[in-house]
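Engineer: Quick one, fold the following:
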Amino acid sequence: MLMHKKYGDMFEINMAGKRLIVLCSIDLIKNMNISSTITKYPFRNIHFEGSAEYGLQGLASNNDPKSWKYKRQFYTQAMMTPSFNYHAVEWTNELWNEMESCWNNLGENYELDLIKWMHRFSNEIIFRISTGVKNDTVISYYKNIAHENNIIVLNEKEREKVEESENFIQSIDTFFKGIVYFVIFNRFMRHYIPFIRGKVKGLLKNRDYLYNKVYEIIKKRRIEIENTPLDQPLRHDMLTSHITANTKRDINPVKHADDDLLRPMTDEEIFGSIIDSMGAGTITTANFFCFIVYYLGRYPEVKQRFQKELDEVLGTKSITYSDLDKLQYCDAIIKEVNRNCPLSFSIGRVNNEKDIVGGFNWPERTSFSIFYYATMRRKDYWTDPEKFDPDRFYKIDESDKYLLEKKYAKNSFTMFGGGIRICPGRKLAMIKLKCLLASIYRKYDLELADMNAPLKSSSSVITICKELIVKFKPRKF
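Structural biologist: As a prediction, this is how the structure comes out:
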């Protein structure tokens, strides 16, 4: 923000030896978020050589148009189908019941580090959606805590299972935090500068552990499918959908004329998709959920309105997929938290042909950074931008209080990116967030252990919550 204030709406920085043009006005980015594939900005970032060494093979780092289109179609088919939405609600409800029991067993005076629980909760949901397998990371984490606090006693076999679960969670966290080393540092620095070399060596060892685990899952599922008769149905999950794509078992009737899109997926392509899902579905959801809880703790009047909406929409009945669309104030809270504390401060775009931006001619393969943190806090786009106010996203057409939001919010606000590179898992992310928020706050309060403490976070590729200590207490009606 300091550079924006000093240099204006467009300025240049050097990041890891690469030129980056930062844009802070919606007038400068209007051609960068076009949904059509006929766009001058099909890429998110310039391809960096470290991605190959680290083994980044998914959609996020893919700059090959044909390869990206091929992988994206299967990812979208799997993530956007109605059955996935219903499964997501069902599994979120089911897992919340497990976690609720764990928290109640620990007692209302026990201080929870929420980010640790949310990492495991988010991972268990996305792992099940991605692979069809329930990995029990939540109950394993509870058993670890309960064992350390002498609430339960684990035998050797149970301790090994808990340790393996914790190792897997830590591996995912380490892997995605480590990406920045392969973006910022060139190959020479990664392998010859003493401190960096040691860190990179550990990251590559962790990568191998994680990759072996995921490849084992893929190979095991392939064998299961091959041994299942054609007249017997298969379970519905992303991994099964990817393995059966363009085969006799394919459940998707839509076919493309392009022969390049009609072949089955390789294990490497499936792997990239699964890793992307696990990272985005674990890291982003867990951190953003903690940001929401923090803001609800700091603004009790907002929390009270949210709980009133839950009472009116849900009552005491089980949460269904159709209920989530009715939680409009919940939507507004999520968007306002994102405006104030976005997971990603900026979104990259790279042009594949010459273009004019800000009155300047830019050659192809210029790297731009859309600085949404600035556009989401501009006084000419938002009413009282420094104020936390979910009402700016809630039924604003019914009054004239938020004229700026009516005019500018669509183009100055983002949660999941935009254009053809918009996050394909956005619907699933909102389902998980809303379902879990509703499940907790309809019956309980998550009280901040220290109401005056600032949010403990740090930023690199994304903003993460380092710690959020809360107490889990029955709601006072």
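Engineer: C-alpha from now on. contacts and neighbour counts both.
Structural biologist: Will do.
Engineer: Could you check how far stretch 387-394 is from the centre of its chain?
Structural biologist: A distance of 23 Å separates the centroid of the chain from that of stretch 387-394, by Cα atoms, centre = their mean, to the nearest Å.
Engineer: end-to-end on it?
Structural biologist: Distance across stretch 387-394, first residue to last, is 15 Å (Cα to Cα, to the nearest Å).
Engineer: just stretch 360-368 next, same as before
Structural biologist: 13 Å.
Engineer: Show me what counts as buried in that stretch.
Structural biologist: 365-368 (16 or more other Cα atoms under 10 Å).
Engineer: List just the nearest of the residues you listed to Trp91.
Structural biologist: Of all the buried residues of stretch 360-368, Trp91 sits closest to Phe368, with 39.0 Å by Cα to Cα.
Engineer: what's the helix or strand for Tyr209?
Structural biologist: Using DSSP states H and E, Tyr209 falls within helix 194-226.
Engineer: rewinding a little: nearest to Asn33 among the buried residues of stretch 360-368?
Structural biologist: Phe368 (12.3 Å).
Engineer: ok, the closest one touching Lys18?
Structural biologist: No - assessed by Cα atoms under 8 Å, Phe368 is found out of contact with Lys18, at 10.9 Å.
Engineer: how about this one, so we can line them up?
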Amino acid sequence: MNVALFIEVDAVKKKFMVTRLELGRREEGVALTDQELARTYGDIVGVYMGHRPLLLVSNPNTIKAIMVKEFSRTPNRPKTFLPRNEMKYSLLNADDDQWRFLRNTLLPTFSSGKMRMMEPLFKAKYEQLLDNLTERAKTGKPIDFKDVFGAYTLDVIASTGFGMDIDSQKNPDNDFVKYTKKFLNISFTPILILILIFPKIDTLLYWLGMSPFNRLEILSFFRRVVKRAVDQRMEDSNKLVDLLQLMLNTHHDTGVDESENIHSFEGDGNPWKTRRLTMDEIVGNSILFLLVGYDTTSNALAFTAYNLATHPDCQEKLIEEIDAILGKEPPNYDNVQKLEYLERVFCETLRLYPSACRTHRLAERDIVIEGYTVPKGTDISFPIYSIHRDPRFWENPTRFDPERFTPENKAKRHPYAYLPFGHGPCSCIGMRLAQVEMRLAIVSILQHYRFKTCEETEIPLKLSKANLLKPENGVKLLLESRS
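Structural biologist: As a prediction, the model looks like this:
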């Protein structure tokens, strides 16, 4: 390890420990902590997560080098907790050759062609969303859009990933809804904090039934749901077109779509040959799609509604674009691609409120970063929230301004100063699915309503303290009919 870095990290270790305690008393979470660390110590900041060294890197050129040029040295993500059961077969937890196989095999599932094939499922769910909102709007009472969009994204994932047709907003007691909320409800208990500091103790706690990740009942439920759906499809010749069926088809899906290169990675000696996904891999990745697609997309939609309600001029400009290009035509995959201002609104929302405050890579070998030799085993983290609000890259960074994402303005900015879906070979595989969900939902709503603030609207929004960014107290708005 480079002595300079060792002295720098070791010298600030106590300082960071004290800083974390002070920030905790001020109830500042991961996002604001990263901002303060970057402002105070610069683009390379050494901290500790328990006993594990963690490097925060904020320089876009360096981020690009790590994510792309040095990908062979940082191909995997660090794992705070040991993955177990089917989750160890998911794309998020797989490493090296297993990850490459899963990535190459699953990527065609999210191509634009496959999204078009799933249009009937998307249409059914956004129409369901609109029907539910119409009933709520008639009361004239504020609507918590965090809950509403959470129900919508859960319905989409249940439909596309598990073959289940539910209306979670009208049926909150549905088993799928209840088990999903149980699965995602992991709070920072003393035991969880102990595991963060001493990760290996989780193995003992797991077998003693004390670990917050020993969720056998919940995983058994999702396993039964997937296996039941798979068995039904094996017997039924009229197969649905959804993520689950596409995963079942991967062993013979060439899937090359448009300009997408899905079967090779830089540095691979040979093209990857697909095989049939195992049941464990299908179950693990169905659950992964639930984990990464439910809360993140619903949060992004809620933040979008908030930004439009608090910036009525932007909302009117978007409505004018929708009226001019779609009119009353139902939104679909192709026509919403024509809405350029809508794309800017979403991009700016994800700049201000990225789904995750950080994204991570693990140094599998020693790697030189800005003159420092970073040793194998270091967690290299990119503070997305902090970078997205850095005045070096974004003028007046706290202001909501979709015009930042015109082609001219994007060309002036370093592409790696914007990281809502990551970059390089590890970029978010479900990005296109999330974008389709969001576009269809917002367009279908704005064809009939406007978002309006009210006394219950929290301005500014209080953000959660966890790495996953969400509105702590929901997003309460009114819907005003356009008719």
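Engineer: Helices of the stretch 151-300 of the second structure, start to end?
Structural biologist: 175-184, 190-197, 201-207, 216-235, 243-248, 279-310 (DSSP state H, counting those that start in this stretch).
Engineer: Switch these over to a markdown table, and while doing so, append distance to Ile459 of the second structure to every line.
Structural biologist: Listed next are those as a markdown table, based on distance: least, Cα to Cα, whole Å:
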| stretch | distance to Ile459 of the second structure |
| --- | --- |
| helix 175-184 | 27 |
| helix 190-197 | 31 |
| helix 201-207 | 40 |
| helix 216-235 | 37 |
| helix 243-248 | 38 |
| helix 279-310 | 9 |
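Engineer: what's the neighbour count on the residue lying closest to Leu106 of the first structure once chain neighbours are set aside?
Structural biologist: Excluding the flanking residues, the one nearest Leu106 of the first structure by Cα to Cα, 6 or more residues apart in numbering is Ala146, at 7.6 Å. Neighbour count of Ala146 of the first structure, defined by other Cα atoms under 10 Å: 17.
Engineer: Can you name the residues that contact the residue positioned nearest the centre of the second structure?
Structural biologist: The structure's the second structure has its C-alpha centroid closest to Thr296; by Cα atoms, centre = their mean the separation is 4.5 Å. Applying Cα atoms under 8 Å, 6 or more residues apart in numbering to Thr296 of the second structure gives the contacts 355, 468.
Engineer: now swap in Ser355 of the second structure and tell me
Structural biologist: 296-297, 299-300, 420, 468-470.
Engineer: Rebuild the buried residues of stretch 360-368 of the first structure as JSON lines, extending it with distance to Tyr321 of the first structure and secondary structure.
Structural biologist: Shown next, in JSON lines, are those (distance: Cα to Cα, whole Å; DSSP: H, G, I helix; E, B strand; the rest coil):
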{"residue": "Arg365", "distance to Tyr321 of the first structure": "42", "secondary structure": "coil"}
{"residue": "Thr366", "distance to Tyr321 of the first structure": "42", "secondary structure": "coil"}
{"residue": "Ser367", "distance to Tyr321 of the first structure": "40", "secondary structure": "strand"}
{"residue": "Phe368", "distance to Tyr321 of the first structure": "38", "secondary structure": "strand"}
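Engineer: what's the closest of those residues to Lys303 of the first structure?
Structural biologist: Taking these together and measuring to Lys303 of the first structure by Cα to Cα, the closest member is Phe368, at 37.8 Å.
Engineer: corresponding residue for that closest one in the second structure?
Structural biologist: Matched to the second structure by TM-score structural alignment, Phe368 of the first structure sits across from Ile380.
Engineer: What of Gly50 of the first structure?
Structural biologist: Gly50 of the first structure maps onto Leu82 in the second structure, by TM-score structural alignment.
Engineer: just Thr383 of the first structure next, same as before
Structural biologist: Using TM-score structural alignment, Thr383 of the first structure pairs with Glu395 in the second structure.
Engineer: same question, Lys116 of the first structure
Structural biologist: Under TM-score structural alignment, Lys116 of the first structure pairs with Asp147 in the second structure.
Engineer: tell me which element that match is part of?
Structural biologist: Residue-wise, Asp147 of the second structure maps onto helix 145-162 under DSSP H and E.
Engineer: what comes up buried for that helix?
Structural biologist: For helix 145-162 of the second structure, by 16+ other Cα under 10 Å, it's 145-162.
Engineer: The aligned residue in the second structure for Arg421 of the first structure: neighbour count?
Structural biologist: Using TM-score structural alignment, the equivalent of Arg421 of the first structure in the second structure is Cys426. Cys426 of the second structure: 19 surrounding residues under other Cα under 10 Å.
Engineer: Please tell me how far Asp253 of the second structure sits from Phe176 of the second structure.
Structural biologist: For Asp253 of the second structure relative to Phe176 of the second structure (Cα to Cα), the value is 29 Å.
Engineer: Which of those two has more residues huddled nearby?
Structural biologist: Phe176 (22 against 17).
Engineer: do you know how far the more buried one is from Asp167 of the second structure?
Structural biologist: 10 Å.
Engineer: Tell me which residues touch the nearest residue to Met87 of the second structure once chain neighbours are set aside, please.
Structural biologist: The shortest distance from Met87 of the second structure to any non-neighbouring residue, by Cα to Cα, 6+ apart, is to Gly284 (4.6 Å). By Cα under 8 Å, 6+ apart, Gly284 of the second structure lies in contact with 86-90.
Engineer: Noted, bye for now.
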